[in-house]
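Q: what shape does this take:
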Amino acid sequence: MKVLVTGGAGFIGSHIVDRLLEKGHQPVVLDNLSTGDEGYLHPEVPFYRMDVQSEAVDEVFRKEKPDAVIHQAAQSQVPRSIEAPIEDAQTNLLGTIRLLEGCRHHGAKKFIYASSAAVYGNPQDLPIDEEHPVSPLSPYGISKLTPERYIRVYQELYGLTYTIFRYANVYGIRQVPHGEGAVISIFVDRLLHDRPLTIFGDGKQTRDYIYVDDIARANVAALDRGDGETLNIGTGVRTSLNDLVETVESITGRKIEVEYGPDRPGDIKHSYFKIDRALKYLDWSPLTSLEQGLSRTLSYYGVKVK
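A: This next block holds a predicted model:
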């Protein structure tokens, strides 16, 4: 199957491309390299350097005629979305519509979309399931939620099959130390530079951390599963920031200096997913424990582990 991967030179997208190649698919990469890295690109994979909202996207569809699209490209920084909401919407909303139009006009049959836990806002119940009310707290959350509605309408109007993923906090190799959910990458960066870790609040706030390989596996599984579904992709396990620090200390055998600061306005205290629907509809489950994922990530970046 030929699959167009937007953001395919980036953190998550490059791992999806790796997985597609392993499974015998034909990936095509579209990425503007704003956060991606040309070093992650495979020489045998066609690459188009452009923004997803560019009119030239239609020519990529016309030339490559992909069977499916895995849409990972995004403006992913919540503060940036607040500072520049128009730019955020152009990338996340208009860029997605541009891709949907490419599918409509050139015959792609499946659209797999990376949404976010940010669409839920402040959780009313835990764990968060897919029926939880959506109430974004930032322009970023809005710009990830609104395309979900467009995608469903494109199925109704044009028969475009879809799977929507709402990601928990993704971490792992190739992640840049900024953007939504990048706390582990920030921790690694500070360890490499022997700088103390900064935690806002008491460190008891919890998140659901999922390793990037498990995210890649879910995306490839969705090529022929999960049609018409919106699925939480996480581990179903909640981990506090203090637990995260203790786990890193256990893996590295070194004491980590932590500086605690005031709570940040608007930060959610607790968030983790219920993932039963993903287990059912994808025939998928997260395989990488936090300890395993952290150990791989730290080792990759040259942090000594036990």
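Q: alpha carbons only for contacts and neighbour counts from here, please
A: Fine.
Q: what's in contact with stretch 258-268?
A: Stretch 258-268 has contacts (C-alpha atoms under 8 Å, 6 or more residues apart in numbering) with 121-123, 137, 196-203, 205.
Q: brain fart, stretch 119-138
A: With C-alpha under 8 Å, 6+ apart as the test, stretch 119-138 has contacts from 78, 81-82, 118, 141-142, 144-145, 230-232, 236, 266, 268, 270-275.
Q: narrow the residues you listed to those in helices?
A: When the contacts of stretch 119-138 are checked against helices (DSSP state H), the matches are 78, 81-82, 141-142, 144-145.
Q: and the two most separated of these?
A: Farthest pair in the ones in helices among the contacts of stretch 119-138 (C-alpha to C-alpha) is Ile82 and Leu145. Separation: 15.7 Å.
Q: more crowded one of the two?
A: Shown here are Ile82 and Leu145; by other C-alpha atoms under 10 Å, Leu145 has more neighbours (23 against 14).
Q: excluding chain neighbours, what is closest to the more buried one?
A: Closest residue to Leu145 apart from its sequence neighbours, by C-alpha to C-alpha, 6 or more residues apart in numbering: Val119 at 5.6 Å.
Q: repeat that for Tyr150.
A: Once flanking residues are discounted, Tyr150 sits nearest to Ile97: 7.5 Å by C-alpha to C-alpha, 6+ apart.
Q: next, the second sequence, to be compared with the first:
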Amino acid sequence: MKVLVTGGAGFIGSHVVNKLIRQGCRVTVADNLSTGSVNNLNQAAAFVQMDIRNPEILQLFESERFDAIVHLAAQTMVPKSLENPVYDSDVNIAGTLQILEAARKTGVKRVVFSSTAAVYGNTAAVPVREETALQPASFYGLSKWAVERYLALYQELYGLEYVVLRYANVYGERQGDFGEGGVISIFVRNICGGRPVTIFGDGGQTRDFVYAGDVAAANWLALGTTAKNSIYNIGTQTESSVNLLVEELAVISGKTVEKQYKSVREGDIYRSSLCNEKAVENLHWSPQTLLRDGLARTYASLTGVEHGCAT
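A: Next up is the predicted model:
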């Protein structure tokens, strides 16, 4: 299978690329390197440095004739979407439309799209199911929801298959400070530097932390599933508080951690956990990595040591 991975030099994208190559796919990565890094690239993948908003991306599609697209390239920061909703829309909606039009014009069979738990917003029903009414509390969540609707209409009008994966908070090796799971790398860096960690709110807010390797497996399964043209939550179905996250990192690092609490950030939701029953049943996917094990791997990758902090 010939697959284009947009954002494949990024944190999650690099895990997906590695998984697809291990499964025998011929992978091309398109990434503008705004948040990704050439150091994340798998040497077995072809690489094109290009922004998804560039109309010339059609030429890449015409020359390569991809079978499928895994679309991860996006603006993923909730605060940035609130500060600059025009930019958020330009990347996440207009950029995706460049991809969808190129896919339509060149006979791509399927698009696997990386969406987010942010489409749900604040909801009392946790864990959240796919059929829950969507009430995004940020322009980031809204832009991802808009793309989901575009995909459904492209399928109806043009027959372009899609699978939407709504990620919980993804973490793992090669993680930066960006996106929904970036708090982990920020916490690790502060802990290793002997600095306090900043918690916005009371620390009781929960997130569903899912390991990047498990997310990569979901993308691989989405490429081949017969349960297509559907939406799946990709999470652990477990709520973990920010306070618990700090405690786990303290155990892993062997450090005493000072916590500083600040006001809640606009657009942040309080409770988040995704019901994954639909993915388990239809994609035959389930998370394989326990939080402490995944955090230990992430910690080691960020600090360069298995135990104790890097000097």
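Q: TM between them?
A: After superposition, the two chains reach a TM-score of 0.97 (TM-score structural alignment, normalised by the length of the first structure), with 306 aligned residues with a C-alpha RMSD of 1.3 Å.
Q: ok, and the most crowded of the ones in helices among the contacts of stretch 119-138 of the first structure?
A: Lys144 (27 neighbours).
Q: now do the same for that residue: its match in the second structure.
A: Taking TM-score structural alignment, the alignment pairs Lys144 of the first structure with Lys144 from the second structure.
Q: any idea how far the residue lying closest to that match once chain neighbours are set aside lies from Thr225 of the second structure?
A: The shortest distance from Lys144 of the second structure to any non-neighbouring residue, by C-alpha to C-alpha, 6+ apart, is to Ser115 (5.8 Å). Computed as C-alpha to C-alpha, to the nearest Å, the Ser115 of the second structure to Thr225 of the second structure distance reads 18 Å.
Q: higher neighbour count, these two?
A: More neighbours surround Ser115 than the other of Ser115 of the second structure and Thr225, with 27 against 13 (other C-alpha under 10 Å).
Q: my guess is that one is in a strand, correct?
A: Yes. Remark: Ser115 of the second structure belongs to a strand, assigned using DSSP: H, G, I helix; E, B strand; the rest coil.
Q: thought it was touching Asn169?
A: No. Contact criterion C-alpha atoms under 8 Å: Ser115 of the second structure and Asn169 do not qualify, at 11.2 Å.
Q: ok, back up a step: surely the residue nearest to Tyr150 of the first structure and Glu148 touch.
A: No. Applying C-alpha under 8 Å as the test, Ile97 of the first structure and Glu148 come out as separate, 10.4 Å apart.
Q: can you give me the neighbour number for the residue nearest to Lys204 of the first structure when sequence neighbours are not counted?
A: Nearest non-adjacent residue to Lys204 of the first structure, counting by C-alpha to C-alpha, 6+ apart: Ser240, 5.2 Å away. Residues lying near Ser240 of the first structure (other C-alpha under 10 Å) number 19.
Q: how much space separates Ser240 of the first structure from Thr247 of the first structure?
A: Going from Ser240 of the first structure to Thr247 of the first structure by C-alpha to C-alpha gives 10 Å.
Q: repeat that for Ile184 of the first structure.
A: Ile184 of the first structure is 11 Å from Thr247 of the first structure, where distance means C-alpha to C-alpha.
Q: of those two, who's got more company?
A: Ranked by neighbour count (other C-alpha under 10 Å), Ile184 of the first structure and Thr247 place Ile184 first, with 25 against 16.
Q: and that one, what helix or strand is that in?
A: helix 183-192 (DSSP states H and E).
Q: just checking, what packs against that helix?
A: Packing partners of helix 183-192 of the first structure (3 or more C-alpha pairs under 8 Å, 6 or more residues apart in numbering; DSSP states H and E): strand 197-200.
Q: and what about the residue lying closest to Ile199 of the first structure once chain neighbours are set aside, helix, strand or coil?
A: Sequence neighbours aside, Tyr260 is the residue nearest to Ile199 of the first structure in space, at 4.8 Å (criterion: C-alpha to C-alpha, 6+ apart). Look at Tyr260 of the first structure: counting by three-state DSSP, its state is strand.
Q: can you report how many residues lie near Tyr260 of the first structure?
A: 12.
Q: try Lys63 of the first structure
A: Neighbours of Lys63 of the first structure under the rule other C-alpha under 10 Å: 9.
Q: let me know the distance separating it from Thr206 of the first structure.
A: Using C-alpha to C-alpha, one gets 45 Å for the distance from Lys63 of the first structure to Thr206 of the first structure.
Q: next up, identify which helix or strand Leu298 of the first structure is on.
A: According to DSSP H and E, Leu298 of the first structure maps onto helix 290-300.
Q: brain fart, Asn219 of the second structure
A: helix 212-224.
Q: what's that helix in contact with?
A: Helix 212-224 of the second structure is touched from outside by 12, 15-17, 19-20, 68, 70, 110-112, 163, 165, 167, 170-173, 228, 234, 283-289, with contacts defined as C-alpha under 8 Å, 6+ apart.
Q: give the buried residues for it.
A: For helix 212-224 of the second structure, the neighbour count (16 or more other C-alpha atoms under 10 Å) marks 212-223 as buried.
Q: nearest spatial neighbour of Leu58 of the second structure, skipping sequence neighbours?
A: Nearest non-adjacent residue to Leu58 of the second structure, counting by C-alpha to C-alpha, 6+ apart: Ala102, 5.1 Å away.
Q: so that neighbour touches Ser63, yeah?
A: No. Counting by C-alpha under 8 Å, Ser63 is not a contact partner of Ala102 of the second structure; they are 11.3 Å apart.
Q: if we can go back for a sec, quick one: the helix holding Asn219 of the second structure to the first structure mean distance?
A: Mean deviation of helix 212-224 of the second structure relative to the first structure after superposition (mean C-alpha distance after the TM-score superposition for the first structure): 0.5 Å.
Q: and that helix, how far out from the chain middle?
A: Counting by C-alpha atoms, centre = their mean, to the nearest Å, helix 212-224 of the second structure is centred 11 Å from the centre of its parent chain.
Q: before I go, just wanted to say thanks for your time.
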